[in-house]
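Trainee: Pasted the sequence and its predicted model underneath.
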Amino acid sequence: MTRTSAIDWDDAYSNAAHIPDGLSYAGRWTAQAAAFREKLLGTKRMRLDIPYGEHERNRYDLFLPESKPKGLAVFVHGGYFIATDKSTWSHLASGALAHGYAVAMPSYVLCPDASIPEITRQVAAAITTAADEIAGPIHLAGHSAGGHLVTRMSTVTTPLDMETAGRIQKTVSISGLHDLRPLRNTKMNELLRLDADTARAESVALLDPMPGTDLSCWVGEDERPEFLRQNALPENLWSSFDVHVSTVEEPTRHHYNIMDGLTDPNHGLVRTLLKL
């Protein structure tokens, strides 16, 4: 009998170590986001730190197009539920803005100060608050852990109210974590504090989707094998439901540069998100 080697789960979810000059990306994103906000200073097209809850991280930024918004796009950041915030990603709003959509970007309380179920409820509160302000269809995008969080909004146990959930026209999970169970095998779980029951209850691939859900799972072809596996799960496991799920593996892209498509109004990622 051939013995299967144990998987190094920490390595499976390690991205910077497998991306050329991977540690430089955080600084690049921060600089690009700051430059984007600088261009909007003094205009009425940017509102920062709008509260949606009591915690200091329960804030979202709202970017507005030049004319009346056609609807609302929401981008939820990743960071394995333990890192980053909204200020790192402002520039990713530019693609949807160019098509006339308002873009909301929330922060949320990170683990271990919040559990993943609590983070899920926070993101729902942020979406609801922004949706109360911006009329029209809602389009959700999230990266990595954010991909999990936006997809979670369209499951039958969504924390969204049905009126807001019914306005969601499209969800794009970018390099999304759709099965949280493997994260229990990583050192990150010292902060995530996932137990078996919570990991199963919050894993979107193991939940039933709401009827009519329109989800695209978008990943870089050069990503870690575990993210390619995670990306394929919803289409495989939701195939028997009344939903539309598509899977995209974008050539030459990895876990970090995959998000660049959101800055280009003509990129397939933006066009898919907005159903153009």
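Mentor: That came through, no problem.
Trainee: C-alpha only now, for contacts and for neighbours.
Mentor: Fine.
Trainee: what's the neighbour count on the residue nearest to residue 35 when sequence neighbours are not counted?
Mentor: Residue nearest to residue 35 in three dimensions, not counting chain neighbours: residue 91, with 8.0 Å by C-alpha to C-alpha, 6 or more residues apart in numbering. Look at residue 91: counted by other C-alpha atoms under 10 Å, it has 20 neighbours.
Trainee: And here is the other one:
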Amino acid sequence: MAVHSGFPGDELTDEELDVAYNVRRKAGPELFDRHMERYRAESGKAVAGLPGTPGVVYDEASGERLDVWGTGDGPRPVFLFVHGGYWMALSRHESAFMARMLHEQGIATVVPDYTLAPRATLEEIVRQVRAAVAWVHRHGRDHGLDPDRIVVGGSSAGGHLTGMTMVGGWQAELGLPADAVKAAMPVSGLFDLRPITRVYVNRTVGLDLDRAAALSPLLLPAERRCPAVVAVAEHDGAGFLEQTRRFGDHWGGGAPLVVPGRDHFDVVLDWTDPGTAMSRALLDLIRSV
């Protein structure tokens, strides 16, 4: 029998929590593989011939790299996209599918890698993503980026990591102003990690309840709440739908953007088309800062 600790959803059995958060199982292996192939194919198509600077080391401590895509004349606003994969899969190479659409709208894209679990702790992964923001702020102008117009977004685990750039208390240590992240768009994110301590992912990320709480954007102070669009797919996992609703309420942005007809994996692929609700929301957000 599970020991309950009081977080929302903790009354569920371990099997029920797995159903709520195991979106790969929900999709099934065939559909999941098709989605991953689309990530790779759409990213390759998006960056083919696009101006930019791939493979830049942004963090000397880890040696991790990022790609800059879609630069043009003068510094451009930048969308920094953090990939998902439950902190233990995927890379920047499958995660640039929005770069051409944004380039055509006068916006650059930055896609960082981060060291995957279990080689890195979740605390270290958070540090690396924040270091990527710091790199854009310090060095972006040299690469055609506007360091005063950084918008961060991410999907799934990348939505969690986006949330960890939205909260306060970390910027000064990296020499950043409190408003370095001007706006954010987490998609199908995890904002309270305490349920993760009881699902299969924790065999890899190894969280206890105290560490999970300390890494939960929903539970952390945010003196400054930057403009944000909090989005989720209509056919997402129940845990992601509930967490998105709760984070939207917490952040004060109103009801989340629920994208009809999409699931946990294909919702972000709407960013390849400027006419979708996802793209319109992102473009409006970037243009507002």
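Mentor: Structure received. Remember, predicted model here, so these are calculated numbers, not experimental data.
Trainee: contacting residues for the alignment partner in the second structure of the residue nearest to residue 35 of the first structure?
Mentor: Aligned by TM-score structural alignment, residue 91 of the first structure pairs with residue 97 of the second structure. Contacts for residue 97 of the second structure (C-alpha atoms under 8 Å, 6 or more residues apart in numbering) come out as 39, 42-47, 269, 271-272.
Trainee: redo that, cut-off 7 Å
Mentor: Applying C-alpha atoms under 7 Å, 6 or more residues apart in numbering, one finds that residue 97 of the second structure lies in contact with 39, 42-43, 46, 272.
Trainee: likewise residue 165 of the second structure?
Mentor: Counting by C-alpha under 7 Å, 6+ apart, residue 165 of the second structure touches residue 130.
Trainee: And what about the closest residue to residue 175 of the second structure other than its chain neighbours, helix, strand or coil?
Mentor: Leaving aside its chain neighbours, residue 175 of the second structure sits nearest to residue 134 (7.9 Å; criterion: C-alpha to C-alpha, 6+ apart). Following DSSP: H, G, I helix; E, B strand; the rest coil, we place residue 134 of the second structure in the helix state.
Trainee: go on, residue 182 of the second structure?
Mentor: strand.
Trainee: Aligned to it, what sits in the first structure?
Mentor: Under the alignment by TM-score structural alignment, residue 182 of the second structure pairs with residue 169 in the first structure.
Trainee: In terms of helices and strands, where is residue 260 of the second structure?
Mentor: Taking DSSP states H and E as the criterion, residue 260 of the second structure maps to strand 257-263.
Trainee: State the span of the first structure onto which that strand is aligned.
Mentor: Using TM-score structural alignment, strand 257-263 of the second structure lines up with residues 248-254 of the first structure.
Trainee: the helices in the stretch 51-200 of the second structure, which residues?
Mentor: Secondary structure of the stretch 51-200 of the second structure (DSSP state H, counting those that start in this stretch): helices at 99-104, 122-139, 157-166.
Trainee: before we move on, the earlier item: and the residue nearest to residue 175 of the second structure, what pairs with it in the first structure?
Mentor: Aligned partner of residue 134 of the second structure by TM-score structural alignment: residue 128.
Trainee: correct me, but that match touches residue 165?
Mentor: No - counting by C-alpha atoms under 7 Å, residue 165 is not a contact partner of residue 128 of the first structure; they are 8.9 Å apart.
Trainee: what's the burial count for the counterpart of residue 209 of the second structure in the first structure?
Mentor: Aligning on TM-score structural alignment places residue 209 of the second structure opposite residue 196 in the first structure. With neighbours defined by other C-alpha under 10 Å, the count for residue 196 of the first structure comes to 11.
Trainee: measure residue 196 of the first structure to residue 185 of the first structure for me?
Mentor: Note on residue 196 of the first structure: its distance to residue 185 of the first structure, by C-alpha to C-alpha, to the nearest Å, is 11 Å.
Trainee: And residue 130 of the first structure, by the same measure?
Mentor: 36 Å.
Trainee: ditto for residue 152 of the first structure
Mentor: If you go by C-alpha to C-alpha, the gap between residue 152 of the first structure and residue 185 of the first structure works out to 22 Å.
Trainee: between these two, who's got more neighbours?
Mentor: Each of residue 152 of the first structure and residue 185 has its neighbours counted (other C-alpha under 10 Å); residue 152 has more, 26 against 14.
Trainee: And the nearest residue to the more buried one once chain neighbours are set aside, how close does it get to residue 225 of the first structure?
Mentor: Of all residues beyond its chain neighbours, the one nearest residue 152 of the first structure is residue 204 (5.7 Å), with distances taken as C-alpha to C-alpha, 6+ apart. For residue 204 of the first structure, the distance to residue 225 of the first structure (C-alpha to C-alpha) stands at 19 Å.
Trainee: give me the stretch of the first structure that stretch 150-164 of the second structure matches.
Mentor: Using TM-score structural alignment, stretch 150-164 of the second structure pairs with 138-152 in the first structure.
Trainee: roughly how far is the matching stretch from the heart of the chain?
Mentor: 3 Å (C-alpha atoms, centre = their mean, to the nearest Å).
Trainee: Can you get me the start-to-end distance on it?
Mentor: Using C-alpha to C-alpha, one end of stretch 138-152 of the first structure lies 15 Å from the other.
Trainee: Then stretch 51-62 of the first structure?
Mentor: OK, stretch 51-62 of the first structure end separation, C-alpha to C-alpha: 11 Å.
Trainee: So which residues of the first structure form strands?
Mentor: For the first structure, strands defined by DSSP state E occupy the ranges 46-51, 59-63, 72-76, 102-106, 138-143, 168-174, 214-220, 244-250.
Trainee: Throw those strands into a markdown table and include distance to residue 23 of the first structure and mean neighbour count, thanks.
Mentor: A markdown table is the format used below for the strands of the first structure (distance: least, C-alpha to C-alpha, whole Å; neighbours: other C-alpha atoms under 10 Å):
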| stretch | distance to residue 23 of the first structure | mean neighbour count |
| --- | --- | --- |
| strand 46-51 | 27 | 16 |
| strand 59-63 | 26 | 23 |
| strand 72-76 | 21 | 28 |
| strand 102-106 | 23 | 29 |
| strand 138-143 | 18 | 26 |
| strand 168-174 | 20 | 25 |
| strand 214-220 | 18 | 25 |
| strand 244-250 | 22 | 17 |
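Trainee: Noted, bye for now.
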